[in-house]
Structure formats: C-alpha cells, structure tokens
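Peer 1: Need coordinates for the below:
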Amino acid sequence: MCQEEKRVKSFGERWRAPYACDPANSRGRLFPTDTSPTRSEFQRDRDRIIHSSAFRRLKHKTQVFVYHEGDHYRTRLTHTIEVAQISRAIARSLGLDEDLAEALALSHDLGHTPFGHSGEDALNRCLKSYGGFDHNAQALSIVTRLENHYAEHDGLNLTWETLEGLVKHNGPLLNKDGTPTERYKVSGIPQLILDYNKQQDLWLDTYASGEAQAAAIADDIAYNTHDIDDGLRAGLFELDELREIPLLNALLDEIDSRYPDLSTERRGHELTRRLITRFVEDVVRESDLNLAALNPKSADDIRHASKTQVTFSAEMHAADQAIKGFLYPHMYRHERVMSVRKDAENIVESLFRHYMEHEGDMPEEWQVQTQDMPQKALQVANYIAGMTDRYAILAYQRLFGSVPSLR
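Peer 2: Just a heads-up that it's a prediction; the model follows:
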C-alpha cells in the first residue's frame, strides 16, 4: 500500500457512528475539486474557514463589550474557539464527525456585524425595506460569494454538509407544506438563502445533521458560561447574585464546601468550569437517549427526524433558560451596556445612510454603480457587516469628524 493510500485510510480509523456524516460520502461541492491525499473533505472545509478573511476579522468583533473595553473580554473569535472546543467534545462522545462539527462551530458567527447584536439590530432596521438583515444568511453569502481567495470561483466552495449546517443549525427553515417555520413566519426566509437554495438544494424543510446540532448547542453552552464570566469581570453583577438560579446555587455550594477560603476570582472561574462540564455531560447523556430511541442508521435519519436529537435534558433546559433570564436584565440590558449599544447602533445607521448617498466613499471594490436600490443597499450592508468594531469607529470618525465615547 502506497503512503497516499495509508493516509486516506487513516481518515476512517476513528470511531464513527452510523448516523454520523461521512466525509468520504459527502454530497460534494458546488464546484467539483480533486480530493486531498492528507485531509478529509470536512477537514478541508475547516481549514478554508480558518484561512478566510471573515474569520480573521472576528478578532476585532465584540460579543457584548466594545473591543477597547479590555483584553480579557470575549470577542467573536475567542467565543468561536470556545464553541469549537465544546462542539468537538460533544461530537466525539456521540460518534459524530468532529471535523464537520468544528467547521460549523468556526463558521457560525462569520455573518455577524461589528458591535455584536447592537450592530445587527441597527443594520436590520436599515434594511427593513429590503428584507432585513440575518446573520445566518450573511454567513452563507460570505462563504459562497463574498470571499474571493480562489481563482476559479467566488466563495470558499464548502461541502454541502457544511453549508446545510450553517443555514439550518437552529432547525428547519420550512415546514413540510413549504411555509416558513415559526422563526421566519413574520420576516420570511432571507432572500439570500432562497436564492442560493436554487443553485444547491440544502433541504430547508429538514433538520440539519447531528454535527450541526452539536455545534448549535455548544454555542448556547459557550454563551451562557462566558457571559457569566465577562459579566462578573465587568462588575455588572456579583457572584452570589447567581444563587437565584438553582443549578448555579448548587454549584457554588459544592465549591464553597470544598474550597471555603477560595478567592472571589477563582470562585468565579471554578463556577464556569463546572458549569461547562455539567452542560456537556447532560447533552451527551440526553442525546444518547434520544438517539437510542430514534435508532438512526444514517445521517439522513437524523435530518428527517421529527425533532432535534442533540439536546439538553428537561432539567438542564430549564437551567439554560434561567441563566438567560438572569443575564438579560443583569447584563444585556444593564444601563452601562445599553449606553454603549445606543452609540454603536448610531455608528452603524449613520454609516449606512452615508454610503447610500455617497457610494464613492466606499472602497472601489465595494461600489456597484447602480440605481437598483435593493442591490445597492445589500452591497452597503455587506461592506458594513464585514467591518470590525475599530474599523467602523475609524470610518465614522473619518466621515463625521468625531466618534461616540462607547463607554
């Protein structure tokens, strides 16, 4: 057996459940390419995402705090790395393809704007007359069209499985009768997704793969734990205020019983560490039960199931909701955060209005020179959505002569 054949064979040596996505049997890429002698198709997807410009920009896109608030707060990049680690752990335990789960985790936030959800809300208002803004649709647009690293095609030319998971990691977009699911009942499915789906059918009326479901729940776990950590670091709430949540109260009791003299900082880190462990172990245990009941023989059996298979238990779901319920008023709507949000939204909306009226102030490669307002608005939104926090602040300062304090 030649060395190349040995390398290809090694891809299958890791345990893989029958319901896992198999890179050797991928539904392929929109633009066919030769296989790699050293990497599986899903490994190649992961690597293409890591080497993309959009991925690098995540370093200076924030979650809740603006980039200059401090070096220890999460950015989109650090959050994405944490999601990737958790998704790999869940995928490994369930016999899913770790590389696909990682690729989906690494790509799930590519479509986010500067300034976190503040920027997204502002851009959504700016595009209200043109279908609104959706970060999942934007991520699809980035990996299929806006990245331009390849000589032969636009986009990253990812596999069908990665694109499907990117679009559907939160569940189906269509009901079986062709109507939008609850999430899109009011706004409708983003046109960007519908347009791409005409080129490559992503099965919008089914669930995504188990790997995509693992990445989605890993996102929830990472969000909860790192927002607790960041909120404590910022002084938005005190550690013992978290005792109103039964799970966190029990974890703090465990910590205080074993380490009665622990400093407040170490106590907080120990809480988030244990919380991640409890979440992951619960997901693996509950998902094992779900999968045993479904008894899937293929990845498509998970796609065609009647519900999500990679889930929290009912008890842990309640804990997840309780944590979100605590963080909403104590962190996301804290007066300090809301003040920053208002300034950030003003930056995004002002930039949008200016570029719509003065297209020539955008870089030449972003100018479309068209009187078609929807097309122009979409291009302006693409440009702004790709900005980092600091790039947006500098652009605003250059155009308007000053910048909000964002503090």
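
Peer 1: drop to CA atoms for contacts and neighbour counts, all remaining ones
Peer 2: Fine.

Peer 1: close enough to count as contact, Tyr249 and Glu241?
Peer 2: Heads up, residue 249 is Asn, not Tyr. No: Asn249 sits out of contact with Glu241 when judged by C-alpha atoms under 8 Å, with a separation of 9.3 Å.

Peer 1: what about Val284, distance to Phe65?
Peer 2: According to C-alpha to C-alpha, to the nearest Å, Val284 and Phe65 sit 32 Å apart.

Peer 1: swap in Trp160?
Peer 2: Applying C-alpha to C-alpha, the value for Trp160 to Phe65 is 34 Å.

Peer 1: Another for comparison:
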Amino acid sequence: MQDTFEPRLLREQQEAMLSCYATRSRDSRGRLTDEAECSVRTAFERDVGRIIFSMDFRRMRHKTQVFFNPQNDHICTRMEHVLSVNYIANTIGRVLGLNPDLIQAIALGHDIGHAPFGHSGERTLDQCLKKVSPEDFFQHEVHGLRVVDQLSMHHNRRGLNLTFEVRDGIASHCGETYYETVLIPDRDKDPDDLPNAAKNHGRPATLEGCVVRFADKIAYVGRDIEDAVRSGIMEYQDLPSAVQTSLGKSNGEIINTLVTDIVQNSYQRDGIFMSDACGESMRALLED
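Peer 2: Purely as a prediction, here's the structure:
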C-alpha cells in the first residue's frame, strides 16, 4: 500500500535547494503556541494565509499611504504599498536564493499595524498618546506586532499565532526612516524581546527580513515621488540632477536601479548590501 503523500514534505525538500543563508521552514523557531503541522503547507505558507485572510489586512485598502486624495483612484494606498514591497522583495530574494514564502509573509504583514496618512498619522497618534501618558507611544512596528499577536482573530481566538520569523520581520521592518546601506541579520535575537527590538529599530533575525526592510524603503521612495507627480506637486525633472543620473527619472527606473544594485552587491553574502553611490542617492531622496 502506497504511503500517504504529504505535499508539505515536498515543499521542504524544495527548500533544501535554497541558499545556505536562507531560512527554511523546518528550522523555524516556532509559534507562541505550538500547533500540529499542516500536511500541505509549510509553516511560512500558513502565515501568508493567516495574514491575507485577516480583517486587519483587508482594512489596509482604505488606508492612504502619504497623499490623501479620494478623487484619484491611482494614488497609492497602504494595500498597494505592501503588494509592491512583496513584489520587490521577492524579486531580490529569488535571485539571492532566499525563502519566498517567508519573504511574502513578512512583506504582506509588515504594515498591518500602520496608521492612515503615513508617518504623519503615526506621529499624530503618538502625540495624542503622550498627552495622556508621557511614557506611552505609538510606533507602527510595535503596534503591528500587537495586532498579529493580540488583536487579530483566528479561529475565534485572539492572535494569528505566527512564526517567530514572520513576527520578527514585521517588528523589525522599518527601513524608510533609517539610511542603511548594509544590513546583517541578528540571528541571535531573543524571541521574548521583539517589542523592545521593534521600539529600538533592531535588525531582523533573518536575511529574508533584511530584504523586506530594504524593499520597503525602495517602494516607499519610488512610489511617493510618482504620487507627488500625479498630484501635481512636482515633476520628475525637479529631482536633483545627481539623483536622476544615478537612479533614474521615473519610479520604474529608480526601482530597477536599486534592485539591481542590491542583487549585485548581496549575492552569496550573509547580508544585504547597497553601494555607497546608491545609498547617497537614496539619502538625498529621503531627506528632500
């Protein structure tokens, strides 16, 4: 009699072909509450489904990214942003031989705790909390961890019970505020210290998390410029000439330049690296 076929085991065998720096689902550091394994999906694939089908993920379609313009359907929403991050991160990750399921789970969930109106909304909520209690604060990475661990519902229970690696990626994703050109995973991170790591913008524990952190920055920069152009605030030719020369003159050119640069500098290395030239151009865009 033929043994029962478990597709999950086939998926784990396929993961064995990934880079030596990739995170394999069988090596996951587990969930907050232990669960029986699925016969079809790996642990990271299950996390993707839990995030996508959560009410918190669905609400991102109504959250604006930076520009508030309800009369224009082509201005980026938070939902569109996370889809862009997912695509950019997986483009980089596949070339580097990383785990696409882990990348997807982190990318789709990374902004699940974000406020509307981008970082302006985040700062406003933070100021409101501090008026009530100076010790309190609002930081979307920390709140994202709170959402997936405590607020979101799964099978009539609070919390999605995600793997450590996905929770860490959500808590450690914030890259658009910090001008990094090198990101080495913190593989010894304490699972019990994720809230503090998020508060202090600690490094992700996996290389997949590092990729998402860079992809978030890339998507943020390129698309915000496109939205500014679409809203009539600026034109692409208003970008500094040095930036146009080094990165490009459109959202597509900027993304392609940065993705290519990261892939070329990070291949077969246990870290994500951006050239100094692209790093300086990114800094110029983020600071303007």
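
Peer 1: What would you report as the TM-score here?
Peer 2: Here the TM-score for the pair of chains, by TM-score structural alignment, normalised by the length of the second structure, is 0.84; 265 aligned residues with a C-alpha RMSD of 2.4 Å.

Peer 1: the more surrounded of Trp160 and Phe65 of the first structure?
Peer 2: Neighbours per residue (other C-alpha atoms under 10 Å) separate Trp160 of the first structure from Phe65, with Phe65 holding more: 23 against 17.

Peer 1: residue contacts, Cys21 of the first structure?
Peer 2: By C-alpha atoms under 8 Å, 6 or more residues apart in numbering, the contact list for Cys21 of the first structure reads Leu96, Asp97, Leu100, Glu161, Ser209, Glu211, Ser298, Ala299.

Peer 1: Include secondary structure, distance to Lys59 of the first structure and neighbour count when you put those into a markdown table, please.
Peer 2: Formatted as a markdown table, these follow (DSSP: H, G, I helix; E, B strand; the rest coil; distance: C-alpha to C-alpha, whole Å; neighbours: other C-alpha atoms under 10 Å):
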| residue | secondary structure | distance to Lys59 of the first structure | neighbour count |
| --- | --- | --- | --- |
| Leu96 | coil | 28 | 27 |
| Asp97 | coil | 27 | 24 |
| Leu100 | helix | 22 | 33 |
| Glu161 | helix | 26 | 25 |
| Ser209 | coil | 28 | 31 |
| Glu211 | helix | 25 | 34 |
| Ser298 | coil | 37 | 15 |
| Ala299 | helix | 33 | 19 |
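
Peer 1: Tyr355 of the first structure: which of those residues is nearest?
Peer 2: Checking those against Tyr355 of the first structure with C-alpha to C-alpha, the nearest one is Glu161 at 36.0 Å.

Peer 1: what's near enough to touch the equivalent of that closest one over in the second structure?
Peer 2: The alignment partner of Glu161 of the first structure in the second structure, by TM-score structural alignment, is Glu165. Residues in contact with Glu165 of the second structure, defined by C-alpha under 8 Å, 6+ apart, are Ser28, Arg29, Leu102, Ala205, Thr206, Gly209.

Peer 1: Which strand or helix spans the fourth one?
Peer 2: Looking back up the chat, that one is Ala205 of the second structure. Taking DSSP states H and E as the definition, Ala205 of the second structure sits outside all helices and strands.

Peer 1: you'd agree it is up against Asp168?
Peer 2: Yes: using C-alpha under 8 Å, Ala205 of the second structure is in contact with Asp168, at 6.7 Å.

Peer 1: more neighbours, those two?
Peer 2: Each of Ala205 of the second structure and Asp168 has its neighbours counted (other C-alpha under 10 Å); Asp168 has more, 28 against 23.

Peer 1: give me every residue that touches the more buried one.
Peer 2: By C-alpha under 8 Å, 6+ apart, the contact set of Asp168 of the second structure is Leu194, Pro204, Ala205, Gly209.

Peer 1: Narrow those to the ones also in contact in the first structure, please.
Peer 2: Retained contacts for the contacts of Asp168 of the second structure in the first structure, judged by both residues aligned by TM-score structural alignment, their matches' C-alpha atoms under 8 Å, are Leu194, Ala205.

Peer 1: any chance of the contacts of Asp168 of the second structure in a markdown table, with distance to Ser241 of the second structure too?
Peer 2: Compiled in a markdown table, these are given as follows (distance: C-alpha to C-alpha, whole Å):
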| residue | distance to Ser241 of the second structure |
| --- | --- |
| Leu194 | 41 |
| Pro204 | 34 |
| Ala205 | 37 |
| Gly209 | 32 |
